[in-house]
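**Student:** Sequence and computational prediction follow.
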Amino acid sequence: MLGKIFHKAPASSNVPPGQSVTERFPVMTYGPTPRVSEATFELRIFGLAEETTLSWEALLALPQTRITRDFHCVTHWSKLGVSWTGVLTTELIRHLAVHPEATHVMLHCYGGYTTNLALEDFLADGCLIAHKLEGQPIPVDHGGPVRAVIPHLYAWKSAKWLSGIEFMRGDRPGFWERNGYHRRGDPFREERYS
C-alpha cells in the first residue's frame, strides 16, 4: 500500500534527503481543526509593527501572486509542484510599518498554534500568505481560509489557519520548537529536531 502512495525521488531530483514523493496531499494536524469563515477572518499584525488588522477583503485587495513550489513535510514526504495564490510576504511588509529592530516573526493561528521564523526566512523568495491552493479556496483541512506558505522550510513553518503575525526583536520558539523540533527547519539540511 505505501508504494502506491509514496515513492522514492529520482536521484537527479531536487527532493531533500530522507524524503519520499507523494502525488496526494496528506493532512497533518495537531489538535482540533479550527473553522474560520471568510466573514470572520482577521489577520492581526502586532509586536514591533504598527498594530493593524486585515480583514478578508483587505487581504484580497493587496497585490496577488500565484507561485508553484515543492512542499516538504518533516514526516518524510514531499509533494512536488504545489500551486498557491496569495500575497507575497515581501509585498505585505511594504504595506506595514515595521520597526527596524525586528529580526523575527511569530506566526499565530486560530486554535493557538504558533511557529517562529527569522525575518529573512519570512521574506524569502516565494513566501506568501495564501488563500488558494491549486486555484481553489484552501480547504479547511489544509489551513483555509488563510495559511502561510514558507516553501524553503519544512511544512510546520507554513502555519495553517493564520490569525496573526507578531514582529519580534530576537527569537523565541513556537509550538513544535518548544516540543523538540528544530528552530529553523531547512529540509535540505534535515533540520528536523533540535
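**Tutor:** Great, that's in hand.

**Student:** contacts, neighbours, all on C-alpha from now
**Tutor:** Fine.

**Student:** Quick one: neighbours of Lys79, just the number.
**Tutor:** Lys79: 20 surrounding residues under other Cα atoms under 10 Å.

**Student:** what's near enough to touch the residue positioned nearest the centre of the chain?
**Tutor:** For the chain, the residue whose C-alpha lies nearest the mean C-alpha position (Cα atoms, centre = their mean) is Ser158; its distance is 1.6 Å. By Cα atoms under 8 Å, 6 or more residues apart in numbering, Ser158 lies in contact with Arg147, Ala148, Val149, Ile150, Pro151.

**Student:** likewise Tyr110?
**Tutor:** Residues counted as contacts of Tyr110 (Cα under 8 Å, 6+ apart) are Pro34, Val36, Trp161, Leu162, Ser163.

**Student:** Could I get the residues you listed in a markdown table, plus columns for distance to Ser20, neighbour count and secondary structure?
**Tutor:** A markdown table is the format used below for those (distance: Cα to Cα, whole Å; neighbours: other Cα atoms under 10 Å; DSSP: H, G, I helix; E, B strand; the rest coil):
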| residue | distance to Ser20 | neighbour count | secondary structure |
| --- | --- | --- | --- |
| Pro34 | 29 | 16 | coil |
| Val36 | 32 | 18 | coil |
| Trp161 | 26 | 29 | coil |
| Leu162 | 27 | 28 | strand |
| Ser163 | 31 | 24 | strand |
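
**Student:** next up, a second structure to put side by side with the first:
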Amino acid sequence: MERIPPGQIVTERFPILTYGEEPEVAPGEWRFSLSGLVEVPLTLTYQDLLALPQVEVVRDFHCVTRWSRLDVAWKGVRVRDLLEKARPKPEAVAALVHSYGGYTTNLLLEDLLREDVLLAHTLFGKPLPPERGGPVRLLVPHLYAWKSAKWVRGITLLDHLELGFWERMGYHWRGDPWREERFQEGPIPAASLRFRSKKT
C-alpha cells in the first residue's frame, strides 16, 4: 500500500499554519468538555487529562496544502476512552469540535472512535508548544490536518452534520487525504446522517 496520499509532497520541515491570532491558554487554565448527545457530560482540567491512561502513537501528518510530515510522535488520551465514559446517545452520529479562539471543525462519530484519535499534549517527547496547538490539540491522523483542531476545548455530539469553520468556507465536509477530499463538490450529506445513525 502506498504511504503517501495522492497529491502530497513529503517534507522534513513541520510547517505551522494558523488562521487568525494564536490563543494564549496556560495548562492550568485549560478546560475541555464533552457534551451534547451524551448520557454523562464530561469536563476535564489539564491535570485530569494527565491522570487518565496515556497512549503514544507515531503517525504521518497530511496537510491539505499538500505537504506531509512522516513519523510524527504524539502522546495523549484516546478520545474513544472519553466517549466510553460519556456514553453517546443512540442518535449521535457526528460532532462539532470547538477550540479556544473560536475555531470549529466537524467530524463523524465513527472517525472520533478510531484508536489513534487523541487529545494530544505531547509532541516528540515534549509538551505541545502553543504554536502547535498546546497545551492540548485534537489529533485525527487519518484525515487532513485541519481536522486535528489546535487549542481544543470541547467536543459536542450531534444527530446531524454541522459544518465547522473551514468547511463553511468550502473545504470538504470530511477531508480524507486518500480520496483527495480537499474541497467540497456536490451535496453535503447532512440529512442522511440521521438515517445512518446506528444502522451502519
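**Tutor:** Now that the structure is in, tell me what you want to look at. Because the structure is predicted, anything quoted here is derived from the model rather than measured.

**Student:** about what we covered before: neighbour-wise, which of the contacts of Ser158 of the first structure leads?
**Tutor:** For these, counting by other Cα under 10 Å, the largest number of neighbours falls to Val149: 28 neighbours.

**Student:** how about that residue, what's its partner in the second structure?
**Tutor:** Under the alignment (TM-score structural alignment), Val149 of the first structure maps onto Leu139 of the second structure.

**Student:** Quick check: chain neighbours aside, which residue is closest to that match?
**Tutor:** Here the nearest residue to Leu139 of the second structure in space, its sequence neighbours aside, is Ser148; by Cα to Cα, 6 or more residues apart in numbering that works out to 4.6 Å.

**Student:** One more: Pro127 of the second structure?
**Tutor:** What sits nearest to Pro127 of the second structure in space, not counting adjacent residues and going by Cα to Cα, 6+ apart, is His121, at 6.0 Å.

**Student:** contacting residues for the residue opposite His72 of the first structure in the second structure once aligned?
**Tutor:** By TM-score structural alignment, His72 of the first structure lines up with His62 in the second structure. For His62 of the second structure, the contacting residues are Gln8, Ser68, Arg69, Pro141, Leu143, Tyr144, Ala145, Pro177, taking Cα under 8 Å, 6+ apart as the criterion.

**Student:** Which member of those residues is positioned nearest Arg132 of the second structure?
**Tutor:** Each of the contacts of His62 of the second structure was scored against Arg132 of the second structure by Cα to Cα, and Ala145 proved nearest at 11.6 Å.

**Student:** The closest residue in space to that closest one that isn't next to it in sequence: how many residues sit nearby?
**Tutor:** The shortest distance from Ala145 of the second structure to any residue other than its chain neighbours is 4.9 Å, reached at Cys63 (Cα to Cα, 6+ apart). By other Cα under 10 Å, the residues close to Cys63 of the second structure number 19.

**Student:** Check Gln54 of the second structure too.
**Tutor:** When neighbours are counted by other Cα under 10 Å, Gln54 of the second structure registers 14.

**Student:** what do you get for Ser20 of the first structure?
**Tutor:** Ser20 of the first structure sits with 21 neighbouring residues when counted by other Cα under 10 Å.

**Student:** In this structure Leu42 of the second structure contacts Gly36, no?
**Tutor:** No: using Cα atoms under 8 Å, Leu42 of the second structure is not in contact with Gly36, being 10.2 Å away.
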